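Q: Here is a sequence together with a model predicted from it:
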Amino acid sequence: MKWIGAVFILFATSWFGFYFAKQLTDRTKQIRAWKLTLQSLEAEIMYSQLPLQDACRRIADQMNGRLREFLLHFSDVLANGAESTKLAWMECLEHYKKNVSLKQKDLEILMQFGETLGMHDKHSQQKQIVLALRHLEREEQEALENHQKYDRMAKTLGVLTGLLLIILLI
C-alpha cells in the first residue's frame, strides 16, 4: 500500500513540475502568436482597408486555438453594434485571459493597444501597432529567458520533491 502512495506522490509532484514548465513554453508561444496577429492586423489596416471586424475575421481564419476564438468573438461583438471598439476589445480580452499563460504585464500591453484601436487614422494606428509589437518583443525575450532558465529546473524540482516526500514518509 505504501508503494501505491509513493507512486501517486511522485506522479503528482512530477506533474506539477511539468505543468509549470509547460506554462513557460506556452507563454512564449502565445506572445509570438499575438505578434503575428498584430502584424497581420497592421497589413490588413494598411493595405486591404477592410472594416476592423472583417479584418479580424480574415486573420482569425489563419489562426487556431484561443487566439482564433478571441478574434472571432471580437469580430462578432463589433458586428453586433458594440458601444465602442475599446469596450469590445476589453470585453473580449477579459474572456480570453482566463485560460492563457500570459502574465499580467503581457495583458496590459494588449489592453493599452485596445485603448487606441479604431481611434486613429491608418498611419497613426500603424504606429500604435508597432509600439505594441515592440513591447511584446521585450516580453517575448523575457519569456524566452525564463523558459531557458526555469524549464529544466521546474521538471527536476517536481520529481525531486516527490522523491523527498517519499523518503520522508517511508
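A: That came in fine, so what should we check first?
Q: drop to CA atoms for contacts and neighbour counts, all remaining ones
A: OK.
Q: Do a quick rundown of the helices in the chain.
A: Counting by DSSP state H, the chain has these helices, from start to end: 2-43, 52-60, 65-79, 85-96, 104-116, 122-169.
Q: mind putting those in TSV, mean neighbour count included?
A: Output for the helices of the chain, formatted as TSV (neighbours: other Cα atoms under 10 Å):
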stretch	mean neighbour count
helix 2-43	17
helix 52-60	19
helix 65-79	19
helix 85-96	17
helix 104-116	16
helix 122-169	16
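Q: ok, second structure coming up, stack it against the first:
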Amino acid sequence: MLKMLGAALVILAATLVGWLKARQFASRPNQIRGLILALKRLETEIMYGFTPLPDALQRIANQNKEPIRSLFTVAAGHMNPPNNWTAQDSLQHAVESQWGFTSMKKPEKDIMNQLSYTLGTSDRQDQIGHIVTAIRQLESEEVAARDEQSRYEKMCKSLGLLSGAFVVILFY
C-alpha cells in the first residue's frame, strides 16, 4: 500500500513538473504580446500625450497585468525622487530585477535593454522610431514563441507523465 502511494506521488509530481513547463511555453507568447501592447501605449504617450516619462511608465504599469506591470512600475519608481535615475538606468534595473518573474527569454530581454539605451535621451521622433523597432523585433519573437508553444507544449505535458511512470517502473 505504501509503495502504491509513493508511486502515485512520483507520477503526480512528474506530471505537475511537465504541466508547469508547458504553462511557461503557453504564457511566453501572451507576455510578449502584453509587452508589445505596453510599448505601443508608451509610443502613444510620448507622441500625443506629452507626458513625462516616469508618469507615462506608471500609467502603462497601471494598465497592465503582472509581470508586465511590475516591470514598468519599478522603472517608473526609480526615475522619481529620491532616486532620480536616468531612463536607461531605471529600465535596465527593472529588466534585471523583474525578468525572472516572467516567462520571457533572453532575446526579449536584450530587446528591452537595447531600448533602454535610447529611451529618454533623444527627441520624440527618434524615441518613437526606437520603440517601433523594438515592437517589430518583439513581434518576430512572438511568432517564434508561438511556434515553440505549438511544438513543445503537448510534449512537456506527456513527457512529465511518462517520466514519472518511468521512474516508478525503475523503482519496482
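A: Right, received. Where do you want to start? A quick note: this is a predicted structure, and the numbers were derived from the prediction, not measured.
Q: Report the TM-score for the pair.
A: Superposed pair, TM-score by TM-score structural alignment, normalised by the length of structure 1: 0.96. Supporting alignment: 170 aligned residues with a Cα RMSD of 1.1 Å.
Q: Could you report the separation of the residue lying closest to residue 68 of structure 2 once chain neighbours are set aside from residue 80 of structure 2?
A: If the residues on either side of it in the chain are set aside, residue 68 of structure 2 comes closest to residue 35, at 6.5 Å by Cα to Cα, 6 or more residues apart in numbering. In this view, residue 35 of structure 2 and residue 80 of structure 2 are 22 Å apart by Cα to Cα, to the nearest Å.
Q: same thing with residue 155 of structure 2?
A: Taking Cα to Cα as the measure, residue 155 of structure 2 falls 46 Å from residue 80 of structure 2.
Q: With residue 45 of structure 1 as the reference, measure out to the closest residue to residue 109 of structure 1 other than its chain neighbours.
A: Closest residue to residue 109 of structure 1 apart from its sequence neighbours, by Cα to Cα, 6+ apart: residue 132 at 6.5 Å. The span separating residue 132 of structure 1 from residue 45 of structure 1 equals 15 Å under the rule Cα to Cα.
Q: One more: residue 58 of structure 1?
A: As it turns out, when the distance is counted by Cα to Cα, residue 58 of structure 1 lies 12 Å from residue 45 of structure 1.
Q: before we move on, what about residue 3 of structure 1?
A: Taken as Cα to Cα, the spacing of residue 3 of structure 1 relative to residue 45 of structure 1 amounts to 61 Å.
Q: same check, this time on residue 83 of structure 1
A: Taking Cα to Cα as the criterion, residue 83 of structure 1 is separated from residue 45 of structure 1 by 21 Å.
Q: give the contact list for the closest residue in space to residue 61 of structure 2 that isn't next to it in sequence.
A: With Cα to Cα, 6+ apart as the criterion, residue 61 of structure 2 has its nearest non-adjacent residue at 4.4 Å, and that residue is residue 69. Counting by Cα atoms under 8 Å, 6 or more residues apart in numbering, residue 69 of structure 2 makes contact with 60-63.
Q: ok, so of those, who is nearest residue 120 of structure 2?
A: Distances from residue 120 of structure 2 to the contacts of residue 69 of structure 2, taken as Cα to Cα, are shortest for residue 60 (15.9 Å).
Q: For the closest one, give its distance to residue 39 of structure 2.
A: Between residue 60 of structure 2 and residue 39 of structure 2 the computed distance is 8 Å (Cα to Cα).
Q: Next: residue 28 of structure 2.
A: Noted for residue 28 of structure 2: a distance of 17 Å to residue 39 of structure 2, by Cα to Cα.
Q: isn't the residue nearest to residue 109 of structure 1 right next to residue 111, touching?
A: No: counting by Cα atoms under 8 Å, residue 132 of structure 1 sits too far from residue 111 to count as a contact (9.9 Å).
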